[in-house]
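In: Please work out how this folds:
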Amino acid sequence: MQSSYNITTSPASQHPIIDKEQPVNSETVCDSTPVKNNEPNREDLSCPQVPWVGSNGLDDTNREMEHEYITGFKLLIVMLAVTLVCFIMMLDMSIIVTAIPQITSDFHSLSDVGWYGSVYLLTNCTLQPLAGKVYSNFNTKYIFLIFLGVFELGSILCGAAQSSNMLIVGRAVAGLGGSGLANGALTVISASVPIYKRPAMMGVMMSVSQLGIVCGPLIGGALTQFASWRWCFYINLPIGGLSLIFLLLIKVPNSRSTAASISTLKMVSRKLDLIGFTLFAPFAIMLLLALEWGGSEYAWSSATVIGLFCGSGGALTVFAAWEYYVGDEAMIPFSMVKKRIVWSSCLVLAFASASMFILTYYLPIYFQAVKGVSPTLSGVYLLPGILPQMITAYISGVLVGKTGYYLPWIVTSTILMAIASGLLSTLALDTPTAKWVGYQILIGVGRGSGMQMPIIAIQNVLPAVQIPIGMSVVVFSQTLGGAVFLTVTQLIFNRSLISGLNQFAPTVDPQIVLSAGVTAIRKLVKIDEVPGVLKAFSWAINKDFYLAAGVSVVAFVLSWGMGWQSIKMKKVVGPGA
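Out: Model (predicted):
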């Protein structure tokens, strides 16, 4: 094998020196001209933005920050704070579902129902890439607290709303704040601990935050019934306030070694790529509106929906051209997203998250509609999938930290998710408890073993200064994947339910069932028609779970692009990796 040497950095001179005592594999060093006289070749641009790798396996930026990593009780408090924030953010997305009927009664605003959820998603997705750019240029902790403050302000506006329009404004403000919370939490963790500790911590954080989706309808139903729907929003205040206090009391390292100094409006525009943001926003808004309105407000073949899709495609084309032109100052640098590991990881998480959202949203429908249990009990029935996910997320994270390799875990994860989704597609009226519990345990183990791995892969391949941007891109991919496939799933469900009703309950009007809601169907049809209606529901849900299995298979195929790399020895790779 060709001899090669480890390149380290002298703390005094910040010039690389050659350590001949610790050879490394020549394949880990990018192509460049040899180092002469202990000086790097500064003119070689074949590996832009790639840090020098030290003998301890850490890049130069991480070695500078290593002394700032927090441990012990301080780390526990920071983890608790960001996990609670992610929990209430996910809770806020689902808690409103059970409160909407009472809200529409109070405000006489049935026509505004769609906006209560969509306006949050619109502002949230639109600002996510810009949030990453902000994190990469300013103090990590204080930017996170600002986003949290905006989210809390939106919750206050929603809770105190005196009209439907005020509630919509509050949801929009909450979405703006939420756009920087998930990616901010990942950035805070990446700045607080070395990379080999991140898989376990991020896995636990993601698993606990997912409880927010599950608990949302339960908590929302209880608060609406026994207190007021306004507490569905006020509940965010004490939890978010506690997290804010925790973070104010502890020094959180920055995601970069030095904070940027942006003193002029012109420099702000250049550093944050505000032009790029103004081009990205129309793309995100038009795409999400098309998904929201298609099949509900307007037909999919209508000029409005087709126009929105075409407009979003045009805006995306212009945005991509601008980002390529701007280069490394872009909101989403082309040099970053063209790395195979980055785009593969984003796509894997988008498809894996789509599978997760499909099952999370439609398993409760199966339990409530087909099994006839209450919303509260349906939430309890989801625990067999959540608890194994939390346990497996921690175990897999620890093992990745010890072995260094994340690829086996994400491959195994997507395989288990595909198998479990396929098994769940066999659920019927008479499926015994042991089966649906076992299937959920399998899906929980699958999620827990790999959902955090795409994030770790991106953090491993990017320099520290680009990690906040990378986290925003991957969170946007996750959100967009969920939004797109939930829309597709709803379309499949509606059409399959109508087809199933025509087949199993031909005397029942499908429109009555579609407009009745999940819990009211037994009251609206004759007793002898109930079995056929329930069979139609089960049949339609099975079709959705076919889609969950399919996107899991796609995630499995894409996961191989994440690369066989170790987080214990960060390799120096070219820009195309």
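
In: C-alpha from now on. contacts and neighbour counts both.
Out: Will do.

In: Please settle this for me: is Leu167 part of a strand?
Out: No - Leu167 is assigned helix when assessed by DSSP: H, G, I helix; E, B strand; the rest coil, not a strand.

In: quick one more, to check against the first:
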Amino acid sequence: MSTHRRSTSETRPLLHDRPASYATSNPSDDDDSSQQTVSGSSLSKGDLVWVLAGLWSAVFLGALDGTIVATLLTPIGSYFQRSNQASYIGTSYLLSVCCFTPLYGRLSDILGRKGAMLLALTFFGGGTILCGVAPSMEMLIVGRAIAGAGGGGVMTVSSIAVTDLIPLKQRGLYQGMANILFGLGAGIGGPIGGWLNDSFGWRSAFLFQIPILAFSVILVILKVSIEMPVELKEESLHSKLRRMDFLGSATLVGTVGCLLLGFDLKTTEDMPWSDPLIYGLFIASAVFAILFVLVEKHWAPFPVMPLRLITRRTPLSVSLACFFGSISAFSMIYNVPLYFSAVRLNSSTDAGLHLLPHSVALSTGSVFAGWVMRRTGRLYNLTLISALFSVGASLLVTFWGAGSSQWNLWLDIVPQGFGMASLITTTLIAMIAGVAKGDIAVATGITYLFRTTGQVLGVSLSGAVLQAVLLSKLRQRIQGPDAEQIISSIRHSTDVIAGLEPTLKKAAVDSYADALRVIFICQVAMNVLTFLCCLPIQENPLPGTREEQEAQFRRNEANQEGNANADEADA
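Out: Alright, predicted model coming up:
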């Protein structure tokens, strides 16, 4: 394919003519645009509330589902007598979320926001129902994978739809409100899941979600009316399907899926790095990645991840900041409770309670960032300060030891939660503010892809490093005829530590402390990388009205086309 064709296909906006929906309003309508949605129809405050209720109830349900299922792993494993496979219930969902999240950006431009959201809810609901009636562990795992194919879409499409309706200067505040609902769902999911399991059995915890899902579907059908552009409405099914980058999507799924599955099997199954399955998956991921780049660069007329977008300064910086920041954040969330269980020998309940201040900080940090952006119309300095908050918190945690006060143990992680919540809000707005209107959906999907991939890797990589260091330290400290059996029991359950004789107990506690300190130091490194990735982010003004926002998107598109023409001339 010629250079000219490549350049035009990669830089052509999905909605080239900028129709009224998803794009700039007609100039003659600018005087009334503050009273309109992007589809050009009047939207009262009451209607906006119902639209947000439909979108955010789905977000709430996704968060609720995640923590409900986390509390059900043990009873489900015992029910099927397959406790060794219980972790795959969570893994299959997360892998599916990571693989399918970026696809919804393009789907929302083809099917419309309502169509894409309904597709995501259909997958999520179908998978959840299948889990509730699953006759075997294998079918339950398949059900969670199907639910994950919709779960990532729910988050992505809801974010895209809110961007359509809310000017960027106010967008961060609305994102903060959505994050509060997400935090509320995640917070009450565990207790609800445990109560439903104890009262009605674990299947009820899945089936209980269906009425909430039905409520979301009804609201989306009735109230979410962001229409598709006229030219897309008039296109044939064949033309619409041509807009889907099937080959790019398949190679992207292969890249992400093989990479995450390799790390997960290494951690979950305790396989060595030299195992053919592990390095085979990594090799396959590399091959798929090469194929993905070739497809996106040479053959895809409407790329699922346009290279001319992801290689630009702000989108690339935002993506990497979200990636490294999510690795650190989820490593912190999973390993701080382990510190209190294995080193402080606290109960599981007490260990979990130490995350409560962190959870509160997550909600307040996002709202605070939105409030600051709404008042100032700026985000660059706030982004850097947020990243530094996470660096500071991770440094404080590395100094935890026997002499640490209770104040430190309860509050040192608060700046991490506050800073990370603020960071993911500001970086999302920075991404949207720096792209053309036709790229908003795809750019949002890219942001969520890097974020969710970082979350899974944060858990998998920290688990692999922890086990490697822990095994080395335990073998140094515990020797004798039964050493390997004792070491194995200590590695696989922290509950046994309290019952060991004093010498072995000290060896176990010290080994966990050493291993977790390595993890905490790695978190510092990830947060420093996050800060460095934030430095190149461009400060774009945040429009406060629909007219200003549309004008900025026009400028972004003009700059994008100018850069593309310059690249074409150089070639």
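
In: Return the distance of Cys47 of structure 1 relative to Ile456 of structure 1.
Out: Cys47 of structure 1 is 21 Å from Ile456 of structure 1, where distance means Cα to Cα, to the nearest Å.

In: Pick out whichever of the two has more residues nearby.
Out: Shown here are Cys47 of structure 1 and Ile456; by other Cα atoms under 10 Å, Ile456 has more neighbours (23 against 16).

In: How about that one: what's its closest non-neighbour residue?
Out: Excluding the flanking residues, the one nearest Ile456 of structure 1 by Cα to Cα, 6 or more residues apart in numbering is Pro199, at 6.4 Å.

In: cool, Ala178 of structure 2 as well?
Out: Using Cα to Cα, 6+ apart and skipping the chain neighbours, the partner closest in space to Ala178 of structure 2 is Trp56 (6.3 Å).

In: mind checking which helix or strand the counterpart of that neighbour in structure 1 is in?
Out: Aligning on TM-score structural alignment places Trp56 of structure 2 opposite Thr83 in structure 1. Thr83 of structure 1 belongs to helix 72-107 when assigned by DSSP states H and E.

In: about what we covered before: check whether the residue nearest to Ile456 of structure 1 really touches Gly401, as I assumed.
Out: Yes - counting by Cα atoms under 8 Å, Pro199 of structure 1 touches Gly401, with 6.9 Å between them.

In: How far off centre is the helix holding Thr83 of structure 1?
Out: Remark: helix 72-107 of structure 1 is offset 15 Å from the chain centroid, using Cα atoms, centre = their mean, to the nearest Å.

In: Likewise for stretch 119-139 of structure 2?
Out: Distance, stretch centre to chain centre, for stretch 119-139 of structure 2: 21 Å (Cα atoms, centre = their mean).

In: and for it, what span of structure 1 is it aligned with?
Out: With TM-score structural alignment as the criterion, stretch 119-139 of structure 2 aligns to 146-166.

In: The helix holding Thr83 of structure 1 vs structure 2, mean deviation?
Out: Taken over the aligned residues, the distance from helix 72-107 of structure 1 to structure 2 averages 2.9 Å (mean Cα distance after the TM-score superposition for structure 1).

In: Quick check: buried residues in that helix?
Out: Buried residues in helix 72-107 of structure 1, counted by 16 or more other Cα atoms under 10 Å: 74-75, 77-100, 103.

In: Equivalent analysis for stretch 238-247 of structure 2, please.
Out: Buried, per 16+ other Cα under 10 Å, within stretch 238-247 of structure 2: Arg243, Met244, Asp245, Leu247.
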